[in-house]
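Asker: Compute the structure for the input listed below.
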Amino acid sequence: MARRRSSKSTVEPDTGAASAAARKGILVLHGPNLNLLGTREPEHYGKQTLADVDAALIEQGAAAGVEVICFQSNAEFALIDRVHAAKTEGVGFILI
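Answerer: Sure, this is the predicted structure:
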């Protein structure tokens, strides 16, 4: 005798990236020379500064209920140290 499939379906709770980010926050790492945005060749790169970019990211994160932490360094070791520190801070995602 063949088994019948149940007609009931279940919906799993949202465990996607958005909910994880909301629980833990996002670390945004900016690498070498990005501190010069808005000042170095603004006719080529534009006038928006890194502070402007960070403010926009933080604002968008806040609107979505997510804490955004921005960090910039010209030194690779400082970026690596920041990644390691994020592990103990409960950061859910890192954007590089």
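Asker: When you work out contacts or count neighbours from here on, use the C-alpha atoms and nothing else.
Answerer: OK.
Asker: Can you report how many residues lie near the residue nearest to residue 69 when sequence neighbours are not counted?
Answerer: Of all residues not flanking residue 69 in the chain, residue 27 sits nearest, at 4.8 Å (C-alpha to C-alpha, 6 or more residues apart in numbering). Other residues within reach of residue 27, judged by other C-alpha atoms under 10 Å, total 20.
Asker: next up, for comparison:
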Amino acid sequence: MSSREFRPDLYVLARIIEALVNNGPMKRTKLAMACGLSYDKFERYLEWMVRKNLVIIDGDGFVRLTKDGERTYEELVQWIKRYVGSLRINRI
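Answerer: Purely as a prediction, here's the structure:
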């Protein structure tokens, strides 16, 4: 990563969170596919989300939302749905 701080696209974050809310904990590859992201791009978002305490990766390799991640769903994803109308994600 460059010296610039990673600035995630809020819609991409919302798609990742939405996939976890709809499908529960998921392995990384399956979650990346569910969100329509290349694996390398997904990994950058996942790293950022772990640092911000939005998700954890458990001992079995499943990505899970934290309480902060759940609150983010309520605030970010619901805001997008209310004011933009929808949040498109690929379905598994």
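Asker: what's the TM-score here?
Answerer: The TM-score (TM-score structural alignment, normalised by the length of structure 2) is 0.29; 46 aligned residues with a C-alpha RMSD of 4.3 Å.
Asker: Confirm that the residue nearest to residue 69 of structure 1 lies within a helix, as I assumed.
Answerer: No - under DSSP: H, G, I helix; E, B strand; the rest coil, residue 27 of structure 1 sits outside any helix and is assigned strand.
Asker: quick one, what contacts residue 19 of structure 1?
Answerer: Residue 19 of structure 1 sits next to no residue when contact means C-alpha atoms under 8 Å, 6 or more residues apart in numbering.
Asker: Same check on residue 29 of structure 1?
Answerer: Applying C-alpha under 8 Å, 6+ apart, we find residue 29 of structure 1 in contact with 70, 71, 72, 79, 94, 95, 96.
Asker: The first one and residue 42 of structure 1, how far apart?
Answerer: For residue 70 of structure 1, the distance to residue 42 of structure 1 under the criterion C-alpha to C-alpha, to the nearest Å works out to 22 Å.
Asker: The second one too?
Answerer: Plainly put, residue 71 of structure 1 is 22 Å away from residue 42 of structure 1 if you go by C-alpha to C-alpha.
Asker: still on that earlier bit, just confirm the residue nearest to residue 69 of structure 1 contacts residue 72, I think it does.
Answerer: No - Residue 27 of structure 1 lies out of contact with residue 72 (C-alpha atoms under 8 Å); the separation is 10.7 Å.
Asker: so where does residue 71 of structure 2 fall, helix or strand?
Answerer: Using DSSP states H and E, residue 71 of structure 2 maps to helix 67-72.
Asker: What residues sit buried inside that helix?
Answerer: Judged by neighbour count using 16 or more other C-alpha atoms under 10 Å, the buried positions of helix 67-72 of structure 2 are 69, 70, 72.
Asker: Show me what the helix or strand that it is followed by is packed against.
Answerer: Next along the chain after helix 67-72 of structure 2, taking DSSP H and E as the criterion, comes helix 78-83. With contacts defined as 3 or more C-alpha pairs under 8 Å, 6 or more residues apart in numbering; DSSP states H and E, there are no secondary structure elements packing on helix 78-83 of structure 2.
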